[in-house]
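# Could you work out the structure for the sequence below:
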Amino acid sequence: MKPEAPASGAALDAPLARIAHAAHEAIIAIDESQHIVMLNPAAQQMFGCSAADALGSPLSRFIPERYRAAHGENVRAFADSGVPERSMAERATVVGLRANGEEFPAAVTIARIDGTGPFAEGRHFAALLCDLSTEQGLRFEIEALRRSFRTVVEFAPNAVWIAEAERIVFVNRACIALFGADSADQLLGRSIYELLHAPSRDAVRAAVARVLRCGDGGGDGMTLLGERVERLDGTLRDVDIALAALPDHGQTTLQMVISDVTRQRRESLEQEQAREALRKLSQRLVEVREEERRRIARELHDELGQRLTALKMELASLAPKSRRSALRERIGGMLEMLDDTVASLRRISADLRPLMLDDLGLDAAIEWLARDAARRMGIEVTVKLADSVPALDERVSIALYRMVQEALTNIARHAHASDVHIELAQQSGELVLTVCDNGVGFPAGAAAKEGSFGLLGIRERALALGGTLEVDNPPAGGGRLCVRVPLAPPAPDAPPAPPTLPASGPTPEVAP
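From the prediction side, this is the model:
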């Protein structure tokens, strides 16, 4: 049976009753069984229900049926948690139900009432509600969101500042730490450009103008920059800056999120320098190997080749003088062995270093490679060499020769091709070497695939000349390998240009 309804604040001590009665916010008090024990005038107006009608009734009458079970569990869990106060609408609104059946969104803060007077026995709870469907409620929600936003920004791990007319009006804790300040007062009021490294200011100034003019940096609402900032002690930090306009603060308000990437850029620079050092070492090893190959090939040709030729001549001169046929047959067999040995010697010498590359040039060497591959592989190999290719220095010639040699070896091992075409041309200040076949083509990612040492070697030789390697499978089928190198490649002993950071200007010391 519903108890007799007292006045709206009759259950409260007089001071609390006066406060609740005068409050502009709706206040409802409930007991442990979630029955209403107090409903102030603002709550009566919000729900369209008098205190006399509401007191003693369950709170669920003001909650849509689909939310009642979940709401009851939330209140019970809150009561058992021992937490004295909690906002129930920080992330989302709850839904209320007026006496006329109308639903409305509301922000709710609930607190446990322990203590005195009518609340001395049992547990009681008071709920403060704001109707978000009214203008006042919307203002309340906006202000709550702003407070939440400020809290999130204040404790964000990245530095954040907000600037008004290019002057800093807000900084978070991470921003204070990034610039080495003791407090926000050391940064507030400064020009945003004052805290940038001088070579970075023009780029940021242009980005700010673009953001203020267009409202964003290019359609996604944000401009990203890689620049440098200057701490209060003068040391520099490498940073990534995300710059955006705040649309609800006018056309001069900017938010900049600054990520300190000094360590990452230093590590990236060190890794790039290590890669360049390894590339130079690899290039030098290739050069040393080529020099040794040439020396051995020359000695095989000049020393061993001449001695074998002299031995053959001596044996050939003995054959007519011998009267015994058995001896002549043995001499003939030895001459055949010498012929095979000389042929093997020439083949080994050519594999080590084709003398025709030194004596006749790259064109003749590539044509010899093509004829040799056609003979060994039993396929058709055609060569097209442009007449306009200028004379090349030894380093470029041997590199291109080795690339063709490795490409043909790769085709023999993997392509199952019957036709190969080799072309060397000059295009726009570059030498373009193309090797095409009608085989099975390259697997996806072949150039970077682990174990593709042949293609890796070609790519490293191309990089050493300042060039590039591309492999693909033409629509007509087969595989295509294309190497592009400049006609004037970098000097072999010239140090590689170090990778540059996004900020322009000299590279000063940075803080550790």
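# drop to CA atoms for contacts and neighbour counts, all remaining ones
OK.
# Show me how far stretch 337-354 is from its chain's centre.
For stretch 337-354, the separation from the chain centroid amounts to 52 Å (computed by C-alpha atoms, centre = their mean, to the nearest Å).
# From L455, how far out is M377?
With distances defined as C-alpha to C-alpha, to the nearest Å, the gap from M377 to L455 amounts to 20 Å.
# These two - which one has more neighbours?
The residue with more neighbours, out of M377 and L455, is L455; 22 against 17, by other C-alpha atoms under 10 Å.
# hang on, the more buried one packs against A447?
Yes: under the criterion of C-alpha atoms under 8 Å, L455 is in contact with A447, at a separation of 5.8 Å.
# Can you tell me which helices and strands the helix or strand harbouring A207 packs against?
With secondary structure defined by DSSP states H and E, A207 is part of helix 198-214. The helices and strands touching helix 198-214, judged by 3 or more C-alpha pairs under 8 Å, 6 or more residues apart in numbering; DSSP states H and E, are strand 223-230, strand 236-245.
# Give me the distance between the nearest residue to L352 once chain neighbours are set aside and N410.
Nearest residue to L352, sequence neighbours excluded (C-alpha to C-alpha, 6 or more residues apart in numbering): R293, at 5.2 Å. Counting by C-alpha to C-alpha, the gap from R293 to N410 is 21 Å.
# Alongside the first, I'd like the structure of this one:
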Amino acid sequence: MPNILKNSVVVDALCLSGIALCMAVAGAVYFFNVELSRQGLLVLLCGVPIVILSLVAFVYRKQQKEIVENKTALLIELADTKLQVRILQRSETLMQSIFNASQNVYYVFDEFCVCQNVITSREDLLRCCHPVEPTGKKLAELFDEKMSNTIRRALLKSLDCKRLQILEYCVEHAGKEYWLEGRALALPQHGCGPRKIVWVARDITEEKRNREAVRVLSTRLALSEEQQRRKIAVELHDSLGQILAIVKMRLNLLRRYLSEGDELALLDSSMEQLGSGIELTRTLVWELSPPTLYALGLVSAVEWLGEKYAKEHDIEFIVEDDLQCCIWGSDFKIIMFRIVRELMANVVKHSGASSCTIEFYNRSDGVVITVHDNGKGFPDRTAGGGFRKGFGLLTIQESVRHLGGDVTFTTNSVGGNVLIFIPFKQAAPALNVEMSAATGTYDG
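Now for the predicted structure:
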């Protein structure tokens, strides 16, 4: 375009120059009485316009060529723009399809926690989450104070650390609870302006219910297994144990009537083997279901287990009982014994410790159990929940959560620590499952 304007100026300049030249020649002839021959006059009248017109024609052709080239380039650029627009429209359609298929709610917040935009196909979920349209609203206007502070911390942490933050939260609508999983991630910043964070909310209500159903089923299986173990242990103790004890008593009576000899030696050997069988039966009964757990309670059963592990693995187990209330329901007692037993087994297998302390105490709102060893502790990132937990630790975590409690795994300079808290008044989460558990009150 600048070349076309330049050529137009050149054409105008040539035309003006030709007119000025002709006028100058005519003026010189008129004022100075210059006599020109016919031939000279013909050359003057024809030559000058021809030269000027030739220059004009040359510049015009060059200008037309540039116009054609610019027009072609413009058409190519227009075609390329249309192609890019089509590609962009297809990408937008694809992205919209992905958004619709994901069934998520996508928020865009700025660094001041003001919602800039919302993209979702789940209008029903959006209405359940917020009483007002989120766009342009502050975080405090979309959630209650506690929830907005929790989400704000996740957003700002994602902005500062440039790492994905995951949070589960619950909203209520029309008397129903909806569970969502929120993921916060800072968006790349181009140029100046406020930084932005995308918050992806996924509906996990059904998934949460399924998880709770699995927990309930797992607990029921554990209780059923414990009941069967208890039944087998009772049968071993009451039936086989009694039979073996009676046989031993009769052999003792028979021994009085035998004199010294091979018969007496054979009888002594048989009685020794019978004693080993009776001791094995007792061990099996305690392994299957410790009678102490039902007769004396959880703490006594843990003390017995600690003494057993101490003899077998040369690890000192210290049990401290600071409980000031009696709260042990039968099912709760079984589950907590399995949890503590799994923790003690982990100490034996993985900690490399020489000493382990298990403490039971209560607060005004629940029961606390701590397990501390002087071993190597837990792997890195255990406390943050980002490491690959073993099956045993996951089982412990799910069992405690099923009781409405919480469990934390930490490591300090002297070993590993596990803290378990179970509230006094709680019920099995979801599905309206009744389960006896901690149901006492604090007297202090």
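# one step back: in the second structure, what residue corresponds to the residue nearest to L352 of the first structure?
Residue-level alignment of R293 of the first structure against the second structure, with TM-score structural alignment as criterion, gives R229.
# Surely that match is in contact with P291, unless I've mixed up the numbering?
No: the criterion here is C-alpha under 8 Å, and R229 of the second structure misses it with P291 at 11.3 Å.
# picking up where we left off before, the match of R293 of the first structure in helix, strand or coil?
On the three-state scheme (DSSP: H, G, I helix; E, B strand; the rest coil), R229 of the second structure is labelled helix.
# For burial, what's the neighbour tally of it?
R229 of the second structure is surrounded by 17 other residues when neighbours are defined as other C-alpha under 10 Å.
# follow-up on the earlier one: and the helix holding A207 of the first structure, how far from the chain's centre?
24 Å.
# how about the helices of the first structure, start to end?
Using DSSP state H, the helices of the first structure run over 14-22, 41-47, 51-54, 65-81, 135-154, 173-178, 198-214, 262-299, 305-318, 325-352, 355-359, 362-377, 394-410, 453-464.
# counterpart of the first one in the second structure, which residues?
Residues of the second structure matching helix 14-22 of the first structure by TM-score structural alignment do not exist; the stretch lands nowhere.
# Show me which positions of that helix end up buried.
Burial within helix 14-22 of the first structure, assessed by neighbour count using 16 or more other C-alpha atoms under 10 Å, is assigned to A17, A20, H21.
# go on, the fifth one?
Neighbour-count burial for helix 135-154 of the first structure, counted by 16+ other C-alpha under 10 Å, picks out G137, L138, F140, E141, V153, E154.
# ok, residues contacting that helix?
Helix 135-154 of the first structure is contacted from outside by E90, A106, A107, C130, D131, L132, V160, V171, N172, R173, A174, using C-alpha atoms under 8 Å, 6 or more residues apart in numbering.
# Quick one, which of these are buried?
Among the contacts of helix 135-154 of the first structure, those scoring as buried are A106, A107, C130, D131, L132, V160, V171, N172, R173, A174 (criterion: 16+ other C-alpha under 10 Å).
# Let's see which of these end up in strands.
A106, A107, C130, D131, V160, V171 (DSSP state E).
# Dump the residues you listed to CSV, plus distance to A297 of the first structure.
Converted to CSV, those look like this (distance: C-alpha to C-alpha, whole Å):
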residue, distance to A297 of the first structure
A106, 91
A107, 89
C130, 93
D131, 94
V160, 67
V171, 72
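# What is the nearest of those to A488 of the first structure?
Distance to A488 of the first structure across these (C-alpha to C-alpha) is lowest for V160, with 48.3 Å.
# Could you measure from that closest one over to V211 of the first structure?
V160 of the first structure sits 17 Å away from V211 of the first structure when distances are taken as C-alpha to C-alpha.
# Contacts only, for the aligned partner of G305 of the first structure in the second structure.
Under the alignment defined by TM-score structural alignment, G305 of the first structure is paired with G241 of the second structure. Contact analysis of G241 of the second structure by C-alpha under 8 Å, 6+ apart lists I278, T281, R282.
# Most neighbours among those, which one is it?
Counting by other C-alpha under 10 Å, I278 has the largest number of neighbours within the contacts of G241 of the second structure, with 20 neighbours.
# what about that one, distance to L305 of the second structure?
For I278 of the second structure, the distance to L305 of the second structure - C-alpha to C-alpha - is 20 Å.
# on that earlier part again, so the residue nearest to L352 of the first structure sits right up against A350, yeah?
No: in this structure R293 of the first structure lies outside contact range of A350 using C-alpha under 8 Å: 9.8 Å.
# so where in the second structure does stretch 326-334 of the first structure end up aligned?
When stretch 326-334 of the first structure is aligned against the second structure using TM-score structural alignment, it corresponds to residues 262-270.
# Contacts for the matching stretch next, please.
When contacts are taken as C-alpha under 8 Å, 6+ apart, the neighbours of stretch 262-270 of the second structure outside the stretch itself are L251, R255, L258.
# 7 Å instead, please
Residues external to stretch 262-270 of the second structure that are found in contact with it (C-alpha atoms under 7 Å, 6 or more residues apart in numbering): R255, L258.
# Buried by neighbour count: which residues of it qualify?
Residues L264, L267 are the ones in stretch 262-270 of the second structure that count as buried (16+ other C-alpha under 10 Å).
# Check the offset of it from the chain's centre.
The chain centroid and the centroid of stretch 262-270 of the second structure are separated by 69 Å, computed with C-alpha atoms, centre = their mean.
# And stretch 393-404 of the first structure, by the same measure?
So, by C-alpha atoms, centre = their mean, the centroid of stretch 393-404 of the first structure is 36 Å from its chain's centroid.
# how about it, aligned to which bit of the second structure?
Using TM-score structural alignment, the match for stretch 393-404 of the first structure in the second structure runs over residues 329-340.
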